[in-house]
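1. one predicted model, sequence on top.
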Amino acid sequence: MFSVRVNNANNRGNGVKGQAFVLGSGEARYDHNVVTGKFLLNKYFASVLFDTGADRSFISKNLSDMIKGTPTLLEAKYIIEIADGQIIEANHILKGCKLELASHILDIDLMLVTLGSFDVITGMD
């Protein structure tokens, strides 16, 4: 139940640290700055949040298991602090996922994290 807004900053060599703000699917529906919907990702329908404030894109661990991609270990873990102070980490990325938008196929890389309301959060990476 969060929209990820990441600010890049080195975290003393332990990875990259970011920040996220809480935004559930119900709240996103009424925010004119947010686009959500069901789209095809690797031929599976996914609930997607498009977040222009995020500089990375994420996929829920549940959906990543379904699409059967092979995750790649990140060189440095990606640390995300959400608005309530909770820290989550991304250690793996699915490269070359195919997101279909209005008959256009976009190649995107997705970091694996635990997501609540959405299957995928796409940023501006």
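-> Nice, thanks for sending it over. Everything numeric in this text was worked out from a predicted model, so none of it was measured.
2. make it CA atoms for all contacts and neighbour counts henceforth
-> Will do.
3. for A54, grab the count of nearby residues.
-> By the measure other Cα atoms under 10 Å, the count of residues near A54 is 21.
4. and what of A102?
-> By the criterion of other Cα under 10 Å, A102 has 7 neighbours.
5. could you do H104 as well?
-> So H104, with other Cα under 10 Å, has 9 neighbours.
6. for it, give me its contacts.
-> Contact partners of H104, counting by Cα atoms under 8 Å, 6 or more residues apart in numbering, are absent.
7. mind jotting down where the helices sit in this structure?
-> Using DSSP state H, the helices of the chain run over residues 25-29, 61-67.
8. do you know how far the residue lying closest to L112 once chain neighbours are set aside is from E81?
-> Spatial nearest neighbour of L112, excluding adjacent residues (Cα to Cα, 6 or more residues apart in numbering): I59 at 5.2 Å. Separation of I59 from E81 (Cα to Cα, to the nearest Å): 17 Å.
9. buried set for the single longest strand found in the chain?
-> In the chain, with assignment by DSSP state E, the single longest strand is strand 87-101. Neighbour counts over strand 87-101 (16 or more other Cα atoms under 10 Å) mark E89, A90, N91, H92, I93, L94, C97, K98, L99, E100 as buried.
10. put this next to the previous one:
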Amino acid sequence: MSESRVGDNDVMTGTFLVQSIPTLVLFDSGASNSFVSSELVKKLGLTDCVKVKLSVKVASGEVKSCNRLFKNVKIAINGDEFPSNLIQFDLDGVDVILRMDWLVQHKS
């Protein structure tokens, strides 16, 4: 596991095991949901999803639609696995974004 802070925002990154694959994860206090990149969805072979309708406003102001939610994706931190519900989104430079309150929810 490696960790680093990004800028002065409430954002932290680290490499963690997602479904046993080392993955760059970003914890973001400003994120209203948790997301998984389309690339990682393919890499993990995730197919069992729930259809959702979610509009996500990105930093540029553009609104993008998301429609796939993957439930109980396992993320390992310090040897403990935590089930996570992740919405598929085209992410750049990171494979998973977790809401900062995800840490509180899982008491990590």
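-> Thanks, I have it. Nothing here was measured: the structure is a model prediction, and the numbers come from that model.
11. now the TM-score, please.
-> Aligned and superposed, the two chains score 0.80 in TM-score terms (TM-score structural alignment, normalised by the length of structure 2); 97 aligned residues with a Cα RMSD of 1.7 Å.
12. still on that earlier bit, give the aligned range of the longest strand of structure 1 in structure 2.
-> Taken onto structure 2 by TM-score structural alignment, strand 87-101 of structure 1 occupies residues 63-77 there.
13. with structure 1 superposed, average distance for the matching stretch?
-> Aligned to structure 1 and superposed, stretch 63-77 of structure 2 gives a mean residue distance of 0.7 Å (mean Cα distance after the TM-score superposition for structure 1).
14. what residues does that stretch touch?
-> 1, 16-20, 46, 48-58, 81-89, 108.
15. just the buried subset of these, written out for ChimeraX, thanks.
-> Typed into ChimeraX, the next command selects the buried ones out of the contacts of stretch 63-77 of structure 2 (criterion: 16+ other Cα under 10 Å):
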select :16,17,18,19,56,81,84,85,86,87,88,89
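16. buried ones in stretch 28-46 of structure 2?
-> For stretch 28-46 of structure 2, by 16+ other Cα under 10 Å, it's D28, S29, N33, S34, F35, V36, S37, S38, E39, L40, V41.
17. next one: stretch 82-98 of structure 2 to chain centre, how far?
-> Stretch 82-98 of structure 2 has its C-alpha centroid displaced from the chain centroid by 2 Å (Cα atoms, centre = their mean, to the nearest Å).
18. with stretch 88-101 of structure 2 instead?
-> Here stretch 88-101 of structure 2 is found 4 Å from its chain centre; the criterion is Cα atoms, centre = their mean.
19. try stretch 57-73 of structure 2
-> With Cα atoms, centre = their mean, you get 10 Å for stretch 57-73 of structure 2.
20. and if you look at stretch 36-54 of structure 2?
-> The chain centre lies 11 Å from the centre of stretch 36-54 of structure 2; the measure is Cα atoms, centre = their mean.
21. just the residues contacting it, thanks.
-> Applying Cα under 8 Å, 6+ apart, the contact partners of stretch 36-54 of structure 2 are 19, 21, 65-71, 86-91, 94-97.
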